[in-house]
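**Student:** let's see this in three dimensions:
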Amino acid sequence: MSQHVRQIAKDASIVGGATLLSRILGFFRDMILASVLGAGISADAFYVAYRLPNMMRRLFAEGSMTMAFVPVFSRLREEVGDEKAFAMPRSAMVWLLIILGILTTLAIVFARPLTRLITPGFVDDPALFELTVELTRIVFPYIIEISAVALCMGVLNSYGHFLAPALATSELNTIIILGAGVAWLFGLDVAHTLAWSVVIGGLGQVFMQQPQMKKFGFSWRGPWTLRDKGVARMGLLMLPTAFGAAVYQFNIVIGTLLASYLPTGSISYLYYADRLVQFPLGVFGVAVGTVALPGLSKLASSGKLTEFTATLNASLRLTLFICLPAAAGLIALADPMVRVLFGRGAFGEHAIAATAGALVAYGVGLPAFACVRPLYSAYFALSDTRTPAITAAVCLVVYVATGLALMGSTGHVGLALATSVSSWVNVAVLGVVLRRKLGGTWFCPGRTTLIGTLLSVGVGFGASATADRPYLSLILIGGWAVAYMGAASLLRVEEARMLTDFVLRRFKKK
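**Tutor:** Got it, this is the predicted structure:
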């Protein structure tokens, strides 16, 4: 296995470890929110308001800006040196504040029609609609904060530093947990307190990036210009990427819109199920795509397409090796997971069953969710941002058609399943096009994926045998993970041995 692949695996382990901490805090946060908010009016209003700036974050920040920033800034550092290259992130920050400042002001002023556009089904419930409008006005400025964090992430990732950005979400989760505690302790309105906690947490996320940036010699004080050439190049790359991100976010908007016509609580069921899916997806699936981009970009710019293809193949195999057993576990243990993590307080039996159904539907698409990110990184490294954008538009049509066909009979579960179906279509289309670009050998699943699939089926059946004993089944998750890695190692799966070596080395160092 090449040094590039080993570095990707090593960096992905670092990001995955930091994300694991964030996900654990996130689950603790959601357990608390499920208890104090339940799945009623306050929960639906808060999650819709919180989703809006997060949707814009993926559009302006992680969805396009970061992907376009890293290759441009890295090349600029090589051409003119770090000191002169620092003018680019400063200039980008000024543009970010101008654009998002205007957007946030408009969102606050026109929060009422915006809420009506996003969740038209809420109009029939005046209390729910008004609460959503109020929370939207409070939370929306978070888009400015989290986009600033994404810009800092681009700078740090260009230097090969991934830890601080990965820990940012842990800080936000901690502030939200504290906010819920303050609301409970002093008898404050929970939804409003949580909304303000998001804004306060966003500021903390920005500040915690600064020490690491200073270590690399960066300062926000220095030359900048609205006509920065690096920002202009980044903007050109962002156009098709932003379109693709916009299509993806439009997918979320349509999902929220459709769910608003379903029984009260449907949006919350989808949210809680999605949170569980994001655990394995964020811990390793997204991590591989994040750390692969710098390496793939260097190989593509150097014309080393053979090594580029080998690195991409290894990244995809590594992703599937981790996500296949995770998907099997989510499907087999959907009910006990939801029951143990959220089943208390206002979150009753109906909510547990409804959320578990959505989790099973999302679990079917987990491997596809994870593979999309490395594929996107490959396209961006090849300076092809047009194909992912067009593919995203095709998948939006697939999602809407599938969602409308299924929601009548299966409700919110149909919307979750539509997400999985459209994601698999996305992977298939991206794969076919990329195969034509790189040749017929761009992806060979090989014995790693075959063995991973067979072992994952065994993990799923084994885990389902204890599903009727919720706490025991969750305790055994670690055991199933060890058994999976152990069996794969015995069968000489290289990815299993490599990951095991990383863990053993860290323990030896400690």
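
**Student:** could you use CA atoms for every contact and neighbour count after this?
**Tutor:** Fine.

**Student:** got the buried residues for the helix or strand encompassing N251?
**Tutor:** Following DSSP states H and E, one finds N251 within helix 229-259. Of the residues in helix 229-259, those buried by neighbour count under the rule 16 or more other CA atoms under 10 Å are 230-231, 234-235, 237-259.

**Student:** R227: what secondary structure?
**Tutor:** coil (DSSP: H, G, I helix; E, B strand; the rest coil).

**Student:** so what's the residue nearest to T319 when sequence neighbours are not counted up against?
**Tutor:** Of all residues not flanking T319 in the chain, G285 sits nearest, at 5.8 Å (CA to CA, 6 or more residues apart in numbering). By CA atoms under 8 Å, 6 or more residues apart in numbering, G285 lies in contact with T319, I322, C323, F369, A370, C371, R373.

**Student:** how much space between G285 and L491?
**Tutor:** Applying CA to CA, to the nearest Å, the value for G285 to L491 is 23 Å.

**Student:** please provide the structure for the following sequence as well, for comparison with the first:
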Amino acid sequence: MFYHTLIITIGAFFSKLLGLMRDVSIAWLLGSTTTADALTIALRLPFFFRRLLGEGSLSIGLTSICRHESICSNSGIQLTLRIAVIFALIIGTISSVVWFIPTIALDILAPGFNWEHTVHSETIQLFRICLPYIIFAILTSGCIAVLHSERHFLLPALSPVLFNSSVIIFALISIGYTPIDRGVFLSYGVLCGGIFQWMSQLPLALYLKKAEPKVDYNISILTKNVLKIPKNIFIASIPQLTFILATALTSFLPTGHVASLFYAERLIEFPIGILSSAIGIVALPVLTTIYRQNKLSIFGDEVSKNVSLILAINFPAALGLIAISMPLVQAIFYHGEFNFQAVNITTFALCAYAPGLPAIALSKTLLSTYYAINNQTVPFYVGMLTITLSFLLGALLLYFFNIIGPPLAASLSLWFYCWLLWKKLHCFIPVHFPFKKVSLQLLAACCTFILCYTTVYFLSDGVPVITICLVVPIGIISYVASLYLLDKKQLIQIIKNIRYPTSI
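**Tutor:** The predicted structure is shown next:
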């Protein structure tokens, strides 16, 4: 398990690093101008489906289907690939309609945006270029599900690297062109990135398919599984939907706020993918096997261990992001068209998103647990409550706190989401929440935050990059030392859990 986790972690690190370079290039080329807002809105739907379909969210649901079917009839790969193709055809048809009437989709994504004729035309143009990417994201998701089910993690881990590399290459090509032309180049980079991702996964998925006995599924089985996908999509998209709601509410604010919120989201996603996603991805096939063997006690222990590990990693990450938010935004984005006002807005948005970082990571682990027990009903209804809360709370906080309101509402709503998922999980399996361990982790993270924030304060007049290079090691050492003093045994156990995320 350590080998698989390491592969996903390394792949995620390079993917997020290239993703950060991609966003830096966009910020450098466009800043927080109206063109940046237009591109952000145009990319919102394709990027939403990329997070949802191409990088593990929907593929978790398809992995569950593939794994269950492989155990029962040894034909899960065929079923999964057929489901992906059918769903891609359905979404492709819907996307074709949206392509001809994009205004409706854009008004939903940004209802408060002040559309000028030029900006509106530009956004429609960019949106139409990016829209076909969704089809390739679905096909990629089916291939990734097959590979994860068969314990092949290297290619899926490197898949996002191809996407980000494509966008970066097109960004470099666009240097010297007008902002509008730069947006067009970046949009084509997104589309080509989707094609590259799919083509990189397809050969191995087809090779694995040959090892299965050929099965002709009747229409009822295919229909039953295809109808599960919309529910799986909604379940997997709760964090992304809260982000979309935050963007929609932020569109009522002045120019530049939407783009700044997007940049803050990108900074939040970097720590999520490094280890947290890897734990959920690697654990899902194992948890599914344990549950099918009816070892509920072992299953509950594995879930509790994963929850403790996720929070141990993400508590210090969240508070650390808040502590270094200003120098981090300055170091990464404060170049070219990105001015100091944009730095301040992005910093505020980042500080509002950061408290939700542990909740986002925890939700991935809890969803893997529900997929393992083949229960999507509870996450579906809990997700509906979460989205409703996020919208109402976001509208209220927007009135009082401006740019901080919508992302803060998203963070609070995601904690509500995790709390309710955990509470309902008791109805199906015997699980216990590690209160003592989590409390000590939070206390150690708070001590780390105080030290890091104080260091940043005294170095506020220095070079941002140097400040970050000093504060990050200080934070890591401080957290490890604090946890060692508070609970030495837990620190040793965390290190073991990172090395061996699952016992089986």
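
**Student:** tm score of chain vs chain?
**Tutor:** Comparison of the two superposed chains (TM-score structural alignment, normalised by the length of the second structure) gives a TM-score of 0.90, and 491 aligned residues with a CA RMSD of 2.7 Å.

**Student:** the residue nearest to T319 of the first structure matches what in the second structure?
**Tutor:** In the second structure, the residue matched to G285 of the first structure (TM-score structural alignment) is S276.

**Student:** and what of I102 of the first structure?
**Tutor:** Aligned by TM-score structural alignment, I102 of the first structure pairs with T93 of the second structure.

**Student:** helices or strands up against the helix or strand hosting its match?
**Tutor:** Per DSSP H and E: T93 of the second structure is located in helix 76-100. Counting contacts by 3 or more CA pairs under 8 Å, 6 or more residues apart in numbering; DSSP states H and E, helix 76-100 of the second structure is packed against helix 57-73, helix 133-149, helix 179-210, helix 219-236.

**Student:** redo that, cut-off 7 Å
**Tutor:** helix 57-73, helix 133-149, helix 219-236 (3 or more CA pairs under 7 Å, 6 or more residues apart in numbering; DSSP states H and E).

**Student:** run the angle between the last one and helix 76-100 for me.
**Tutor:** Read it as helix 219-236 of the second structure. 70 degrees (axes from the mean of the first three to the mean of the last three CA atoms, to 10 degrees).

**Student:** to which residue of the first structure is P160 of the second structure aligned?
**Tutor:** Mapped onto the first structure by TM-score structural alignment, P160 of the second structure lines up with T169.

**Student:** what about its match, how many neighbours?
**Tutor:** 23 (other CA atoms under 10 Å).

**Student:** try the one 10 residues further on
**Tutor:** Residues near G179 of the first structure, counting by other CA under 10 Å, number 24.

**Student:** that one corresponds to which position in the second structure?
**Tutor:** Counting by TM-score structural alignment, G179 of the first structure lines up with F170 in the second structure.

**Student:** ok, L504 of the first structure - how many residues close by?
**Tutor:** Neighbour count for L504 of the first structure, taken as other CA under 10 Å: 11.

**Student:** check the spacing between it and I14 of the first structure real quick.
**Tutor:** Taking CA to CA as the measure, L504 of the first structure falls 14 Å from I14 of the first structure.

**Student:** now do V277 of the first structure
**Tutor:** Counting by CA to CA - V277 of the first structure and I14 of the first structure are separated by 20 Å.

**Student:** next one: F129 of the first structure
**Tutor:** In this view, F129 of the first structure and I14 of the first structure are 42 Å apart by CA to CA.
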